[in-house]
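**Student:** Coordinates only, no sequence provided:
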């Protein structure tokens, strides 16, 4: 780590200020690991200020300012970005940042070596799954962010191919660094899970689980359609629990949920605190994740680490994560998904075998390994700096 004795790394930490979805989780794990690995703790940019400490919420003043800009100003995303850029540049000079890592796509202009993480190209491949404002922002800023980056980090070989093909980036500038799974995701007996499961009125081993923001790209409507095909006695005994924030496009399938929700067959607890997720995974009979497009897919990895059998889409990056340790399906084939659900409910031997296979595979993914491979990218970038 001698090369880092004089390096002052700056990271955009804004993603960890909101509830931790995929990019937020990535950013949080990156920061916590780098704080232990690097001789100089990284400087963290929080949109309006810099710090070396991890924060979990934006200052109330910053939140109110953002709301006011969105309410009163034309082109609020552009104005907000210009304000953040000014604060970013001021902090770079003050703290003498000489290596910048942007973990959330849209890097700020920076005079020095920079790394940009591109998690996926979903706004390009599936624009119908994004709100219009998000599309405009990504299409406006992303080409320049890719062009200006010294190096690009991606979550999977699938995304690496996507970036190289779409942006014409040479392979020498793009490195795959697979994500990790935290140690708290592990098999847990019923008595350990009980406090969390009681809160959600669930019984260990007697519910099906899906995790993801409730938006079209996650394809949870197919999960619901598959679940509806199960015999009613199974649906009542093994309710479907969908954990995640309400995202954009919920109106497309929320109406179809009403009758199953009213009977308690489908549960929508909303966003669940990170501390409660391991128990919810470990207590599930199975986990289903037929996402249409993922740059990596943390939830199926977390489920496998808990010894829970996984049904996942065979599209995009998910085969890289699940491998042969889960059931890979066509994501829109609700009949096939229903058949696999029923098999994993009724066949204990199959259930045990698949759970163990997932557990074995998950051991290959750690956040420390992820961080060390990211640091190796930093070294590569610094080696080419005069």
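**Tutor:** In hand now; what should we look at? All of these numbers come straight from a predicted model, not from anything done at the bench.
**Student:** contacts, neighbours, all on C-alpha from now
**Tutor:** Noted.
**Student:** Pull the contacting residues for residue 116.
**Tutor:** 101-107, 145-146, 149, 151-153 (C-alpha atoms under 8 Å, 6 or more residues apart in numbering).
**Student:** From these, pick the one nearest residue 182.
**Tutor:** Closest approach to residue 182 among those (C-alpha to C-alpha): residue 103, at 18.5 Å.
**Student:** Grab the nearest non-local neighbour of that closest one.
**Tutor:** Of all residues not flanking residue 103 in the chain, residue 117 sits nearest, at 4.8 Å (C-alpha to C-alpha, 6 or more residues apart in numbering).
**Student:** and the comparison structure, right after this:
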């Protein structure tokens, strides 16, 4: 590994960031940090590859001292036609589900099997493209990772990746600790501290926000609002699940500083999603001292363990009960805050980066580099 270059598929930096792009960005930041700790010159190891430069890329690479190269095409054409040549004779890391089908020496992260589990939540063109290319990539990529055992099982079940090939590497959540809180978001929408429930996610039906709108009228504090952050993402999702009510406040897409303020000042985070490959918001919320009520489905119990309150995503009565419990029982609230701090502290991007680099180091047989990574893992 010491004399190799790891090329990064930087196409994700051309897009607005959602959870998948967040994971990619934080993993790569930690890879750079780990290489430095291991006495490696990250600029001689890493090369960021992009489509033609745009404003989003300039914003994201302006502080990096890493080699980078660009092509002349954009989007999927660049990814399939130019990226293999730009990453010739190097490992290529594709962190956001997609990559070039003619690149064998690659590491691919597939975050979930949502397009198979909930196809009607996605546009026809998106479904056709993903269901065509994902199984090819699952076989041609040398290394395939995903973010939970749940996602691994589903990707194998739908034959996206051959059974036994995919490796599970959990995400981190400690990025939220570095972010400065911006309380202006509360003033802008007249949101009172510690007097609102909070939900975050796109308005895709699988986020299941309508369950919350039915539970809200059953809360004993009748005026307690539900604040929702997120956007529709119309180009990908269909049948957006817009919910309405007198006590529902949409704040739209928020930046990291605003999101942290909403976590820190909420009664709790409500996470009623039907399907999650990992589920980053509950861990972010717990890191901010915000208790969580979450669905008892998909990967959520695997990731959150006993540190959140669970409810059936199809039972708004059950959600109302848990929402009343966390609102009215101060001892329960305090207990869940402490549990959340303990659990969230175990999910770090440093672990994610080390585990990913170890997979490459194992195949490249750089034992010295592998051993250095193992030493770091023990002192985390």
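**Tutor:** Arrived safely. Computed from a predicted model, the values in this text were never measured in an experiment.
**Student:** Quick check: TM-score for this pair?
**Tutor:** TM-score of the superposed chains, computed with TM-score structural alignment, normalised by the length of structure 2, equals 0.83; 346 aligned residues with a C-alpha RMSD of 2.7 Å.
**Student:** Save the contacts of residue 116 of structure 1 as a markdown table, and put in distance to residue 87 of structure 1 too.
**Tutor:** Output for those, formatted as a markdown table (distance: C-alpha to C-alpha, whole Å):
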| residue | distance to residue 87 of structure 1 |
| --- | --- |
| 101 | 16 |
| 102 | 15 |
| 103 | 18 |
| 104 | 17 |
| 105 | 18 |
| 106 | 16 |
| 107 | 14 |
| 145 | 18 |
| 146 | 22 |
| 149 | 20 |
| 151 | 24 |
| 152 | 24 |
| 153 | 25 |
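**Student:** Highest neighbour count among those residues?
**Tutor:** The residue in the contacts of residue 116 of structure 1 with the most neighbours, by other C-alpha atoms under 10 Å, is residue 152 (28 neighbours).
**Student:** what's the distance between residue 212 of structure 1 and residue 252 of structure 1?
**Tutor:** 16 Å (C-alpha to C-alpha, to the nearest Å).
**Student:** and the two? which has more neighbours close in?
**Tutor:** Legend: neighbour count by other C-alpha under 10 Å for residue 212 of structure 1 and residue 252, higher for residue 212 (24 against 11).
**Student:** Pull up the gap between the more buried one and residue 43 of structure 1, please.
**Tutor:** Counting by C-alpha to C-alpha, the gap from residue 212 of structure 1 to residue 43 of structure 1 is 30 Å.
**Student:** before we move on, the earlier item: closest one of the contacts of residue 116 of structure 1 to residue 232 of structure 1?
**Tutor:** For those, the residue nearest residue 232 of structure 1 by C-alpha to C-alpha is residue 104; the value is 43.0 Å.
**Student:** Need the three-state assignment for the closest one.
**Tutor:** Assigned by DSSP: H, G, I helix; E, B strand; the rest coil, the conformation of residue 104 of structure 1 is coil.
**Student:** wait, it sits on residue 16?
**Tutor:** No. Look at residue 104 of structure 1 against residue 16 with C-alpha atoms under 8 Å: they stay out of range, at 10.5 Å.
**Student:** what's the neighbour count on the residue nearest to residue 12 of structure 2 when sequence neighbours are not counted?
**Tutor:** Nearest residue to residue 12 of structure 2, sequence neighbours excluded (C-alpha to C-alpha, 6+ apart): residue 21, at 6.1 Å. Using other C-alpha under 10 Å, residue 21 of structure 2 has 18 other residues around it.
**Student:** tell me which element residue 21 of structure 2 is part of?
**Tutor:** Residue 21 of structure 2 belongs to helix 19-37 when assigned by DSSP states H and E.
**Student:** Identify the residue of structure 2 aligned to residue 320 of structure 1.
**Tutor:** Structural correspondence for residue 320 of structure 1 with respect to structure 2 (TM-score structural alignment): residue 302.
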